[in-house]
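Peer 1: Would you be able to build a 3D model of this:
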Amino acid sequence: MAGSTFVYVTFIRTSPEDLWSALTNPEFMRKYWFGVYAETDWKVGSQWKLKFPDGRIADTEEVVEIDSPKRLVLQWRNEFKPELKAEGYSRCVFEIEPVGDAVRLTITHSMERDNAKFIDAVSGGWPCILSNLKSLLETGAVVLTAGDI
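Peer 2: A predicted model of the protein is given here:
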């Protein structure tokens, strides 16, 4: 298959419902995503905007699929870096599966473009964001702050 793909899998000691809430609640998002948050009504076909703390738009998306608390699919495009915006839309799939007292979160971020700079960029961002998410849900504190990255 041609294109670029980044896959990240982590296990988090939480429930599928609590993880879903953490992924979709803008106030909780700000805590682990370095102040960034989402604006949407989380309905299929709705626009999704990822915003910086100052309100500038970082990325835009469309909600493609929702199966709470199991699966979320977003169409995603960078808006603040012209060279990444020019690459067009990517697809980001969040899959949540219970495993014992934890959940497995798999994020697959892909683009039909070979050697996509955008996928290279998210491959550096997702590990930081998801490490913070895991730590926040399990311990109540994040691992990294914006000054750390």
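Peer 1: alpha carbons only for contacts and neighbour counts from here, please
Peer 2: Will do.
Peer 1: And for Glu62, the neighbour number?
Peer 2: Residues lying near Glu62 (other Cα atoms under 10 Å) number 21.
Peer 1: again, but for Ala2
Peer 2: Ala2: 9 neighbours (other Cα under 10 Å).
Peer 1: What are the boundaries of the strands in this protein?
Peer 2: For the chain, the strands defined by DSSP state E occupy 4-12, 37-39, 47-51, 57-67, 71-78, 90-99, 102-111.
Peer 1: Could I get the buried residue list for the longest one?
Peer 2: By that I understand strand 57-67. By 16 or more other Cα atoms under 10 Å, the buried positions in strand 57-67 come out as Ile57, Ala58, Asp59, Thr60, Glu61, Glu62, Val63, Val64, Glu65.
Peer 1: Distance to Arg13 for those - can I get that in TSV?
Peer 2: TSV is the format used below for the buried residues of strand 57-67 (distance: Cα to Cα, whole Å):
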residue	distance to Arg13
Ile57	32
Ala58	30
Asp59	29
Thr60	30
Glu61	28
Glu62	29
Val63	26
Val64	27
Glu65	25
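Peer 1: Relative to Glu17, which of those is nearest.
Peer 2: Using Cα to Cα, Glu65 comes nearest to Glu17 of the buried residues of strand 57-67, at 16.9 Å.
Peer 1: Pretty sure Arg71 is one of the things the closest one touches, is it not?
Peer 2: Yes: applying Cα atoms under 8 Å as the test, Glu65 and Arg71 come out as touching, 7.5 Å apart.
Peer 1: Next, the structure of the following sequence, for comparison with the previous one:
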Amino acid sequence: MEESNFIYVTYISTTPEILWNALFDPKMTEQYWQHENVSDWQSGSKWEHRRFDNGEVLLVGKVIESASPRRLVLTWADPADADHEEKHTRVTFEIDPISDVVRLTVTHDRLKAGSEMLRDISDGWPKVLSSLKSLLEVGKPLPRLW
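Peer 2: Okay, here's the model as predicted:
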């Protein structure tokens, strides 16, 4: 299987601690993602991506590495594939302070070239992360784009 990677880099006027909280606190993700990311974010723990309105689980995975507030690596899968780790993709969040801003790099890899997952995340990550940036910098997320 040929694999693809998706990398998105943005610069946000905030601190690493505030950005970390915004990425993983369900009350924050609800505002800009319309979903909750639920876990204790410790290495080895499971996580779920749930709709905030009805609790439907949309994505599942496991935390591979957690180094608050700088780096988080997790697996990412459809709930039907929860027990099939060979079908899991991987997402790495890297948070680097640069002067008075933070560089956020999201790398989503282990994606099957041409897959529906690659198409979905290539459209979704820029929308979600732009909305996050807007929320942190101007206090309000973007209008729902999806």
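Peer 1: Quick check: Gly88 of the first structure vs Ala38 of the first structure, distance?
Peer 2: 20 Å (Cα to Cα, to the nearest Å).
Peer 1: more neighbours, these two?
Peer 2: Ala38 (23 against 16).
Peer 1: The nearest residue to that one once chain neighbours are set aside: neighbour count?
Peer 2: Of all residues not flanking Ala38 of the first structure in the chain, Leu50 sits nearest, at 4.5 Å (Cα to Cα, 6 or more residues apart in numbering). Neighbour count for Leu50 of the first structure, taken as other Cα under 10 Å: 22.
Peer 1: got it, and Ile12 of the second structure?
Peer 2: 22.
Peer 1: Give me the distance between the nearest residue to Glu62 of the first structure once chain neighbours are set aside and Ser123 of the first structure.
Peer 2: Distances taken as Cα to Cα, 6+ apart place Gln47 nearest to Glu62 of the first structure, at 4.5 Å, with adjacent residues excluded. Applying Cα to Cα, the value for Gln47 of the first structure to Ser123 of the first structure is 23 Å.
Peer 1: And Ser4 of the first structure, by the same measure?
Peer 2: 11 Å.
Peer 1: what do you get for Asp54 of the first structure?
Peer 2: 24 Å.
Peer 1: Equivalent analysis for Glu83 of the first structure, please.
Peer 2: 16 Å.
Peer 1: In terms of packing, which of the two has more residues around it?
Peer 2: Using other Cα under 10 Å as the criterion, Glu83 of the first structure and Ser123 rank with Ser123 on top: 16 against 12.
Peer 1: Hmm, the more buried one is touching Ile107, no?
Peer 2: No: using Cα under 8 Å, Ser123 of the first structure is not in contact with Ile107; the gap is 10.7 Å.
Peer 1: between these two, what contacts are shared?
Peer 2: The contact sets of Ser123 of the first structure and Ile107 overlap at Phe6 (Cα atoms under 8 Å, 6 or more residues apart in numbering).
Peer 1: picking that back up, I'd like the strands of the first structure written out as CSV, with distance to Leu23 of the first structure added.
Peer 2: Output for those, formatted as CSV (distance: least, Cα to Cα, whole Å):
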stretch, distance to Leu23 of the first structure
strand 4-12, 13
strand 37-39, 9
strand 47-51, 12
strand 57-67, 12
strand 71-78, 10
strand 90-99, 9
strand 102-111, 11
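Peer 1: Figure out which of those strands is closest to Gly140 of the first structure.
Peer 2: strand 4-12 (12.7 Å).
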